[in-house]
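**Q** compute the structure for the input listed below.
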Amino acid sequence: MAGEATRPGPPAPDRYPRSVPTEFLDRIDLPELVQLPAWADPQTVRAAVGVAIVLSIIGLVLAARIIRRLVVRALVVMLLAALSIGLWEQRVNLADCAADCSCAVFGQPVKVPTDLNPNCTAA
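**A** Got it, this is the predicted structure:
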């Protein structure tokens, strides 16, 4: 490519890939804060996360209608939207995690029962 100036170092990307937020979150190692109960298998947690998503969306709509101050309303709506997106991502991750025995919700491990995957050992 004659006539093009080259910069030293690695080439700069034209735009960031879509997986940047996910890769960033995957690098964060959250400590185990709580131990989930034995009945909290991936299917139950996935259903509970679905209910939490619906409740956060209802809260988002109510906050947008009830809160009068614009700054507070925008802050609450953004926080609830971020919570909903985070919950959705965790729910998607729970869909197939039993196959490789690595189920976790926001860094908290979820035990995979032997009926879902007999190769997973209960610790």
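
**Q** switch to C-alpha atoms for all contacts and neighbour counts from now on
**A** Fine.

**Q** so where do the strands sit in the chain?
**A** Listed in chain order, the strands of the chain (DSSP state E) span 104-105, 108-109.

**Q** could I get these as CSV with distance to Cys120 and mean neighbour count?
**A** Converted to CSV, the strands of the chain look like this (distance: least, C-alpha to C-alpha, whole Å; neighbours: other C-alpha atoms under 10 Å):
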stretch, distance to Cys120, mean neighbour count
strand 104-105, 14, 18
strand 108-109, 13, 16
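
**Q** closest to Met78 out of those?
**A** Among the strands of the chain, the nearest to Met78 by C-alpha to C-alpha is strand 104-105 (21.2 Å).

**Q** to compare against the first, here's another:
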Amino acid sequence: MVYAPGVLGIVLPEWFSPDNLRTIAIVVVVAMAVAWFLVMRFVQKLIMKAVFTVVLAVIAFGVWNERANLGDCAKTCDCKVLGFEVHIPQAQLPLNRCPAGTA
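**A** The predicted structure follows:
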């Protein structure tokens, strides 16, 4: 992996596989729904309810969108989450689609 000068390379943990990240994305979306319920139940000011609802909806949409992008990574052999490259184990690469070392 070659980076431009001044760009830091970040190595993600081994458990950051596409399957794990898709599961984590679902958990985060469910957590956003629970947080939304708690905000609606306990926050009294209408403006704060609206602000929290928008913030939680944006986070949930972003996580769901990244989860959807992970579904396409097996086709393109290019898996990234929030701009960080995710390594696909050699055993999970599609046959004859991704040359070794491309994902």
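
**Q** superposing both, give me the TM-score.
**A** The TM-score (TM-score structural alignment, normalised by the length of the second structure) is 0.78; 93 aligned residues with a C-alpha RMSD of 2.2 Å.

**Q** quick one: the strands of the first structure as CSV, columns for distance to Leu116 of the first structure too.
**A** Below are those laid out as CSV (distance: least, C-alpha to C-alpha, whole Å):
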stretch, distance to Leu116 of the first structure
strand 104-105, 15
strand 108-109, 16
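
**Q** so which of these is nearest Gly86 of the first structure?
**A** Using C-alpha to C-alpha, the nearest of those to Gly86 of the first structure is strand 104-105, at 10.0 Å.

**Q** and the closest one, how far from the second structure on average?
**A** Compared with the second structure after fitting, strand 104-105 of the first structure deviates on average by 1.3 Å (mean C-alpha distance after the TM-score superposition for the first structure).

**Q** in the second structure, what range does that strand match?
**A** Per TM-score structural alignment, the counterpart of strand 104-105 of the first structure in the second structure is residues 80-81.

**Q** if we look at the matching stretch, which residues are touching it?
**A** Contacts with stretch 80-81 of the second structure, where a contact means C-alpha atoms under 8 Å, 6 or more residues apart in numbering, come from 66, 70, 73, 86.

**Q** show me what the lengthiest helix in the second structure is packed up against.
**A** In the second structure, with assignment by DSSP state H, the single longest helix is helix 46-76. Under the contact criterion of 3 or more C-alpha pairs under 8 Å, 6 or more residues apart in numbering; DSSP states H and E, helix 46-76 of the second structure touches helix 18-42, strand 80-81.

**Q** circling back: out of the strands of the first structure, the one nearest Val54 of the first structure is which?
**A** Closest of the strands of the first structure to Val54 of the first structure is strand 104-105, at 17.2 Å (criterion: C-alpha to C-alpha).

**Q** residue closest to the middle of the second structure?
**A** Central residue of the second structure (C-alpha atoms, centre = their mean): Glu66, 4.3 Å from the mean position.

**Q** against Leu80 of the first structure, how distant is the equivalent of that one over in the first structure?
**A** Under the alignment (TM-score structural alignment), Glu66 of the second structure pairs with Gln90 of the first structure. Distance of Gln90 of the first structure to Leu80 of the first structure, given as C-alpha to C-alpha, to the nearest Å: 15 Å.
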